[in-house]
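[1] sequence and computational prediction follow.
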Amino acid sequence: MFGAGGRVGRAAVAEAVRRGHRVTAVVRDPAKYADLGASDAVTVVRGDVTDADAVAEAAEGHDAAINATVRLDLPSEEYFTSAARALVDGLGRAGVGRLLVLGIATTLEVSPGVRAMDDPQFPEEYRSFSQGHVAEFELLRAEATGLDWLMVVPPMDLNAEAEATGSYRGAVGTVVGQGRISHADLAVALLDEIEEPRHHGVQWAVSH
């Protein structure tokens, strides 16, 4: 689990442990996330998702990987493509066959052929950030030919305080549902796609 210290990462780690999985929680500074290792099923390690060697080392012996990382101090396109490239390389070397990455709802279609980020009134700074996920998706389509990958896209209203229902709705490439989901239910969707992969090589939107 890359980005295990964030809210989505923590929820995914908790859901994985609840289902009986063993998890390697990859963070930039393990000293800040000692609580993640409270369960014997979780090993907290230092790692950099943009470093293929670090990815390969952390992923060794695992069946799947999730990337929920983000860096706001680097250009979005540079960061997300660097991470995607390192994951493809590192997971390939580690023999990990399944990868889930988190996308952003602004890249989804709101009508045929039109994404939310295409609106002329869409703020430019958000468009630039969204473009990082577009570039990430395009890189995975072009280069991750030996990897079973999926971009899971939560709605804009992703709320740790929202009610956990244990359920969700999904759609490929388009906005779906009520436009909100809890971190816990997003984690359910992520683990469902790891345990029983149903979507491959697409943007899969999830929502309540």
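    Nice, thanks for sending it over. Numbers count the residues shown, from 1 in each chain.

[2] from now on I want contacts and neighbour counts done on CA atoms only, so please keep to that.
    OK.

[3] surely G90 touches A58?
    No - with contact defined as C-alpha atoms under 8 Å, G90 does not count as touching A58 (9.0 Å).

[4] take the one below as the second:
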Amino acid sequence: MDSLNKFKIPERIEGLGEFAYNLWWSWHPVARNLFKKIDRSLWKSTEHNPVALLNEIPYHNLVACAQDIEYLRKYDACLEAYKEGLSFQGTWFDKNYHEHLDKLTVYFSLEFALHNSLPLYAGGLGVLAGDYCKEVSDLGIPLIGVGFMYPQGYFHQFISPDGWQNEIYDQLNFKNVAVSRVLAADGKLLTVAVPLDSISIYVSAWKV
């Protein structure tokens, strides 16, 4: 994988960079609070987006966190919970279907509402898919979701002075969202040819 960011983070809390790129943080308050405590106002202005926050935060703020005993206690607890959550050990699926841990379920959806910082959804379909992904993660079910990487996300509506509804489309800034480019074995950007009648469409892959 190749993320678009190389954060400058003190070694003691360097796991924040990995947290930011794994949306596990979005439904675990202990992880969200770590980012919020770095800079509450910036956390709010970035709309609770840890990738954007780490891109903008002054380094000395992170140094202060790395020297704060209470912050480090919460960081270590979060790191332990994070590693446990990724291990599959002791999960519902591990306890009941351990022999199937090597099998993978693939979930196809046009939308995935995982967090508002990654606007790959517009409504109920995405919310349902996102909830499924979060639940199977907590249950320890091996699953991968496959969908589209929309470059604009959803639009924002407003009413013009003359009473007409208008839309604003925000272009997705890939440097400020939790996505990584998938690379081939040779280190180059992975592309897959999808045949369509007499032509082929080439698709690049991104990992959320």
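    Noted; the coordinates are in hand. In this text, all values refer to a predicted model and were calculated from it rather than measured experimentally.

[5] what TM-score do the two superposed chains give?
    The TM-score (TM-score structural alignment, normalised by the length of the first structure) is 0.24; 85 aligned residues with a C-alpha RMSD of 5.6 Å.

[6] residue ranges for the helices of the first structure, please.
    7-18, 52-59, 76-94, 124-143, 183-195 (DSSP state H).

[7] out of the ones you listed, which comes closest to V42 of the first structure?
    Nearest to V42 of the first structure among the helices of the first structure is helix 7-18; the distance by C-alpha to C-alpha comes to 7.7 Å.

[8] mind listing what's buried in the closest one?
    For helix 7-18 of the first structure, burial by neighbour count (16 or more other C-alpha atoms under 10 Å) applies to 7-17.

[9] any chance of these in a markdown table, plus distance to L99 of the first structure?
    Below are these laid out as a markdown table (distance: C-alpha to C-alpha, whole Å):
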| residue | distance to L99 of the first structure |
| --- | --- |
| R7 | 19 |
| V8 | 16 |
| G9 | 14 |
| R10 | 17 |
| A11 | 17 |
| A12 | 14 |
| V13 | 15 |
| A14 | 18 |
| E15 | 17 |
| A16 | 15 |
| V17 | 18 |
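
[10] let me know the closest of the residues you listed to A54 of the first structure.
    Of all the buried residues of helix 7-18 of the first structure, A54 of the first structure sits closest to G9, with 18.1 Å by C-alpha to C-alpha.

[11] what separates that closest one from D148 of the first structure, distance-wise?
    20 Å (C-alpha to C-alpha, to the nearest Å).

[12] sorry, back to before: now the helices of the first structure in TSV, with distance to V44 of the first structure?
    Below are these laid out as TSV (distance: least, C-alpha to C-alpha, whole Å):
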stretch	distance to V44 of the first structure
helix 7-18	11
helix 52-59	10
helix 76-94	18
helix 124-143	26
helix 183-195	19
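
[13] re earlier: so which pair among the buried residues of helix 7-18 of the first structure is furthest apart in space?
    Using C-alpha to C-alpha, the buried residues of helix 7-18 of the first structure span at most 15.5 Å, a distance reached by R7 and V17.

[14] next SSE after whichever helix or strand L86 of the second structure is part of?
    Using DSSP states H and E, L86 of the second structure maps to helix 69-87. Per DSSP H and E, helix 69-87 of the second structure leads on to helix 92-97 as the next helix or strand towards the C-terminus.

[15] next secondary structure after that next one?
    Following helix 92-97 of the second structure in sequence order, the next helix or strand is strand 105-108 (DSSP H and E).

[16] give the buried residues for the next helix or strand after that following strand.
    Helices and strands here follow DSSP H and E; after strand 105-108 of the second structure, the next one along the chain is helix 124-139. Residues 126-127, 129-130, 132-134, 137, 139 are the ones in helix 124-139 of the second structure that count as buried (16+ other C-alpha under 10 Å).

[17] any idea how far the residue nearest to Y107 of the second structure when sequence neighbours are not counted is from A20 of the second structure?
    Excluding its sequence neighbours, the residue lying closest to Y107 of the second structure (C-alpha to C-alpha, 6 or more residues apart in numbering) is G145, at 4.6 Å. For G145 of the second structure, the distance to A20 of the second structure (C-alpha to C-alpha) stands at 19 Å.

[18] which one of the two has more residues nearby?
    Taking other C-alpha atoms under 10 Å, G145 of the second structure and A20 do not tie; A20 has more neighbours (23 against 17).

[19] the more buried one reaches P50, doesn't it?
    Yes - with contact defined as C-alpha under 8 Å, A20 of the second structure and P50 form a contacting pair (5.3 Å).

[20] can you count the residues close to L54 of the second structure?
    L54 of the second structure: 24 neighbours (other C-alpha under 10 Å).

[21] which element is it on?
    With secondary structure defined by DSSP H and E, L54 of the second structure is part of helix 50-56.

[22] against which helices or strands is the helix or strand following that helix packed?
    Following helix 50-56 of the second structure in sequence order, the next helix or strand is helix 59-66 (DSSP H and E). Helices and strands touching helix 59-66 of the second structure, by 3 or more C-alpha pairs under 8 Å, 6 or more residues apart in numbering; DSSP states H and E, are helix 29-38, helix 69-87.

[23] and helix 59-66 of the second structure, what's buried?
    62, 65-66.

[24] for F155 of the second structure, state which of these is nearest.
    The closest of the buried residues of helix 59-66 of the second structure to F155 of the second structure turns out to be L62 (C-alpha to C-alpha; 33.6 Å).
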